[in-house]
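*Asks:* Let me see the structure of the following:
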Amino acid sequence: MQNVRCERSVEGVSRRRLLATVGGGGTVALGGCLSSESDGGSEGGDGLSGEVIVTGSSTVYPISKAMRDRFTAKHPNVTVRVKSTGSGGGFENHYCPGDADINAASRPIEAGERDHCTGNGVTPVEMQIASDALTMAVSTENNWVDCLSFDQLARIWKQGGAETWADIDPTWPDEPVELYGPDTTSGTYDWFTANVVGDAGHRSDYVGTEDDTTIVQGLEASPYAMGYFGYGYYAENADRVKALKIKADATDACAEPTLQAAKAGTYPMARPLFIYPSEEALQRDPVFEFVKFYIENSTADWIAEEVNYVPSSEEQASENMATLEEVAGA
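*Replies:* Predicted coordinates:
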């Protein structure tokens, strides 16, 4: 990765210092600041140039890609490369070694990953930018199950877990459960293992992939298949697979995976989504401006309407902007 500083100013004031002067004005005021800044008299930020590399979560990938498209429309001389590597794969292989500016994650960074980063002179900065409803899905031909509890899910997905559907309920088919899910490098895998499967650990005899298309195709191929992925990908393929309702406890009501339920906290597999720009990368203007743009737009309605995630709250966006200014503004 070419590490080029691209320092720019507005009448002698760096854009990071300019951000500090309007920090109390919220995201709307900050957005106006972004659109009015220029370099050498150019309009719409055309003077900004350089490269930003984003790796990480396949769940967050559609958001980052949409942000990239909108950002580069305003700043065509900035190249933003967005790669879907899995949360853990991004931390381990790209971000912590210093080869990416931002890592997206569908779960918080782990202590070992933070240590790996620190050892390489990379300082992660955590920002929650959206929420998701992790979705468990089956074939549209599956007519025997509509809802599963965490206990039933754990019995299916744990090491040495259920081999047939009848192992979960004797009235269900005595046929092998064919399992598809994210790879072990995925934050979705990590979140599901920690929050649903538990100490027994996630079984390894399943088809693991970072390509959600493979999971959908697996569910279409067999009435006995099951798989899980982020809600955004389910929403794109709702006519091809059947989403299951979920309940955390056997006595709870079954909750359907929807953005409304995730936002309200009534869907038990709702989870936060993050980006982790590095403190060092934020000193470069292209990275700083892209993260600033990301935060400003994280509350936008199009997050839900176009990429099917719960947008960040205004409070969360303000906290993220304060963090950005604290890290890169001085």
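*Asks:* Going by C-alpha atoms from here, please, whenever you check contacts or count neighbours.
*Replies:* Fine.
*Asks:* all helices for the stretch 201-330 of the chain, in order.
*Replies:* Assigned by DSSP state H, counting those that start in this stretch, the stretch 201-330 of the chain shows helices spanning 212-221, 231-236, 259-264, 285-297, 302-307, 314-328.
*Asks:* helices or strands up against the fourth one?
*Replies:* For helix 285-297, the elements it packs on are helix 26-36, strand 50-56, helix 61-74, helix 314-328, judged by 3 or more C-alpha pairs under 8 Å, 6 or more residues apart in numbering; DSSP states H and E.
*Asks:* Try it again at 7 Å.
*Replies:* Counting contacts by 3 or more C-alpha pairs under 7 Å, 6 or more residues apart in numbering; DSSP states H and E, helix 285-297 is packed against strand 50-56, helix 314-328.
*Asks:* try the third one
*Replies:* Using 3+ C-alpha pairs under 7 Å, 6+ apart as the contact definition, the elements that helix 259-264 packs against are strand 127-133.
*Asks:* One more, please, to line up against the first structure:
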Amino acid sequence: MKKIFLLLTTAAILTSCGGGQKANKNNAETGVVKIDGSSTVYPVSEAVAEDFRETQPDINVTVGESGTGGGFKKFSRNEIDISDASRPITSTEIDACTKAGINFIELPIAFDGLAVVVSKQNTFIDHLTVAELKKLWEPAAQGTIKTWDQIRSSFPKEPIKLYGAGTASGTYDYFTEAICGKKGASRGDYTASEDDNVLVKGVSGDKSGLAYFGLAYYEQNQDKLKLIPIDGGNGPVFPSQETVGNGTYQPLSRPMFIYINSKSLERKEVAAFAKYYTENAGRLAKDIGYVPLNVDEYKLVQDRLAKKVTGTVFVDGKSTVGMKMADLLKIESGK
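*Replies:* The predicted model follows:
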């Protein structure tokens, strides 16, 4: 009996230390899925991950938010399976992936409107034009545009304090291109962070402050922030699911993406999560405050995933500034 007990015990130990893990390595009910990148996309990916954990509790899905640029760096080093992005991948980032032997599947998952906000204490800003935002944020403003009356004569002579995305953020790239005309064209004397919660905390307590970040972060903090409508040439427009969806909130509406390492997709846990993501992103994005794609667009996204179509449709760094959902569908379908 002692011999039998010892044999059974030894077999159990060997199974738990090696054999069992190897057998379950490609089982969709176990494993790890690593995600990082855009703080804007983070709420969607985290919501999908939370939902997914209820159906597959033994799959450990981790979601970080190091910014779009930071996520792509980790992605190109094979440190993560999925990279969240609030802009398309750049040629430099593609080159880094190519050198590492990484092929990727690009999937748009929702639309976002960049919210321009001030503190609830601010009573003088009722709207801003794109031209005023440019005057406020362009590189030439650093050291010269210091008080609000320099932006509009009716504004008080109070010091300007700005909060915005860090340089590793896709939000930074999009905002600077849409407002200042070129990616990275921004004054540098502002409080920068890839963590939008830091920006919310800073601007909400600053009477002279102004910030920009993804619409979902405003939706989650409406009690302490004042949303500013933006005049893109046709009068002031507030960002909302409706105005972002119909393209009237311009030029600060943009698509959001996930990029999946095609090698990672060979693992059943990653494939299961990716499938769940594309099937549920619309519902969860809407709950958070973002704008879901339409049914046909999600079918197209699911088809790209099923066929494992690699590469980007944004060739030569094609801009997404001013892009509407119909435009996205057209470019994704290759028509």
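*Asks:* Which of the helices of the stretch 201-330 of the first structure sits closest to G89 of the first structure?
*Replies:* Between G89 of the first structure and the helices of the stretch 201-330 of the first structure, the tightest spacing by C-alpha to C-alpha is seen for helix 212-221, at 15.7 Å.
*Asks:* so that closest one corresponds to what in the second structure?
*Replies:* Aligned using TM-score structural alignment, helix 212-221 of the first structure spans residues 196-205 in the second structure.
*Asks:* ok, the residue nearest the centre of the second structure to P239 of the second structure distance?
*Replies:* By C-alpha atoms, centre = their mean, the second structure has its centre lying nearest to V41, at 2.8 Å. V41 of the second structure sits at a distance of 17 Å from P239 of the second structure (criterion: C-alpha to C-alpha, to the nearest Å).
*Asks:* Show me what stretch 112-131 of the second structure is in contact with.
*Replies:* 155, 179, 203-215, 218, 224-232, 236, 239, 244, 252-256, 290-291 (C-alpha atoms under 7 Å, 6 or more residues apart in numbering).
*Asks:* now swap in stretch 34-52 of the second structure and tell me
*Replies:* So stretch 34-52 of the second structure is in contact with 61-68, 70-72, 80-86, 169-170, 194-196, 214, 256, 277, 281, 284-285, going by C-alpha under 7 Å, 6+ apart.
*Asks:* Now list the buried members of those.
*Replies:* Buried by 16 or more other C-alpha atoms under 10 Å: 61, 63-68, 70-72, 80-86, 169-170, 194-196, 214, 256, 277, 281, 284-285, out of the contacts of stretch 34-52 of the second structure.
*Asks:* one step back: which of the residues in the match of helix 212-221 of the first structure are buried?
*Replies:* Within stretch 196-205 of the second structure, the residues that count as buried by 16+ other C-alpha under 10 Å are D196, L199, V200, G202, V203, S204.
*Asks:* Please identify the residue in the first structure that aligns with D112 of the second structure.
*Replies:* Aligning on TM-score structural alignment places D112 of the second structure opposite D132 in the first structure.
*Asks:* and that match, how many neighbours?
*Replies:* When neighbours are counted by other C-alpha atoms under 10 Å, D132 of the first structure registers 25.
*Asks:* just the one 10 residues further on next, same as before
*Replies:* When neighbours are counted by other C-alpha under 10 Å, N142 of the first structure registers 17.
*Asks:* what about it, which SS state?
*Replies:* Here N142 of the first structure is recorded as coil under DSSP: H, G, I helix; E, B strand; the rest coil.
*Asks:* Any figure for the gap between it and Y180 of the first structure?
*Replies:* Noted for N142 of the first structure: a distance of 15 Å to Y180 of the first structure, by C-alpha to C-alpha.
*Asks:* ok, now G187 of the first structure?
*Replies:* 15 Å.
*Asks:* go on, I156 of the first structure?
*Replies:* 12 Å.
*Asks:* And for F71 of the first structure?
*Replies:* 34 Å.
*Asks:* cool, P257 of the first structure as well?
*Replies:* As judged by C-alpha to C-alpha, P257 of the first structure and Y180 of the first structure stand 18 Å apart.
*Asks:* Over to G218 of the first structure?
*Replies:* Distance, G218 of the first structure to Y180 of the first structure, by C-alpha to C-alpha: 7 Å.
*Asks:* same deal with A238 of the first structure?
*Replies:* 17 Å.
*Asks:* Compare those two and say which is more crowded by neighbours.
*Replies:* Taking other C-alpha under 10 Å, A238 of the first structure and Y180 do not tie; Y180 has more neighbours (25 against 15).
*Asks:* Show me what the more buried one lines up with in the second structure.
*Replies:* Taking TM-score structural alignment, the alignment pairs Y180 of the first structure with Y163 from the second structure.
*Asks:* Can you classify that match as helix, strand or coil?
*Replies:* Here Y163 of the second structure is recorded as strand under three-state DSSP.
*Asks:* Endpoint to endpoint, stretch 21-32 of the second structure covers what distance?
*Replies:* End-to-end distance for stretch 21-32 of the second structure, by C-alpha to C-alpha: 13 Å.
*Asks:* Give me the neighbour count for the counterpart of Y42 of the second structure in the first structure.
*Replies:* Taking TM-score structural alignment for the superposition, Y42 of the second structure sits opposite Y61 in the first structure. For Y61 of the first structure, the count of nearby residues is 21 (other C-alpha under 10 Å).
*Asks:* What of I288 of the second structure?
*Replies:* Here the number of neighbours of I288 of the second structure (other C-alpha under 10 Å) works out to 16.
*Asks:* aligned partner of N142 of the first structure in the second structure?
*Replies:* By TM-score structural alignment, N142 of the first structure lines up with N122.
*Asks:* Distance check, that match against E297 of the second structure.
*Replies:* Per C-alpha to C-alpha, N122 of the second structure is found 40 Å from E297 of the second structure.
*Asks:* Would you enumerate the residues in contact with the aligned partner of F273 of the second structure in the first structure?
*Replies:* By TM-score structural alignment, F273 of the second structure lines up with F290 in the first structure. The contact partners of F290 of the first structure, taken as C-alpha under 7 Å, 6+ apart, are F71.
*Asks:* again, only this time at 10 Å
*Replies:* Neighbouring residues of F290 of the first structure by C-alpha atoms under 10 Å, 6 or more residues apart in numbering: V52, M67, R68, F71, T72, H75, V78, V80, L282, E296.
*Asks:* likewise V241 of the first structure?
*Replies:* Contacts of V241 of the first structure by C-alpha under 10 Å, 6+ apart are 136-142, 215-220, 226-227, 234-235.
*Asks:* So L328 of the second structure belongs to a helix, correct?
*Replies:* Yes: according to three-state DSSP, the state of L328 of the second structure is that of a helix.
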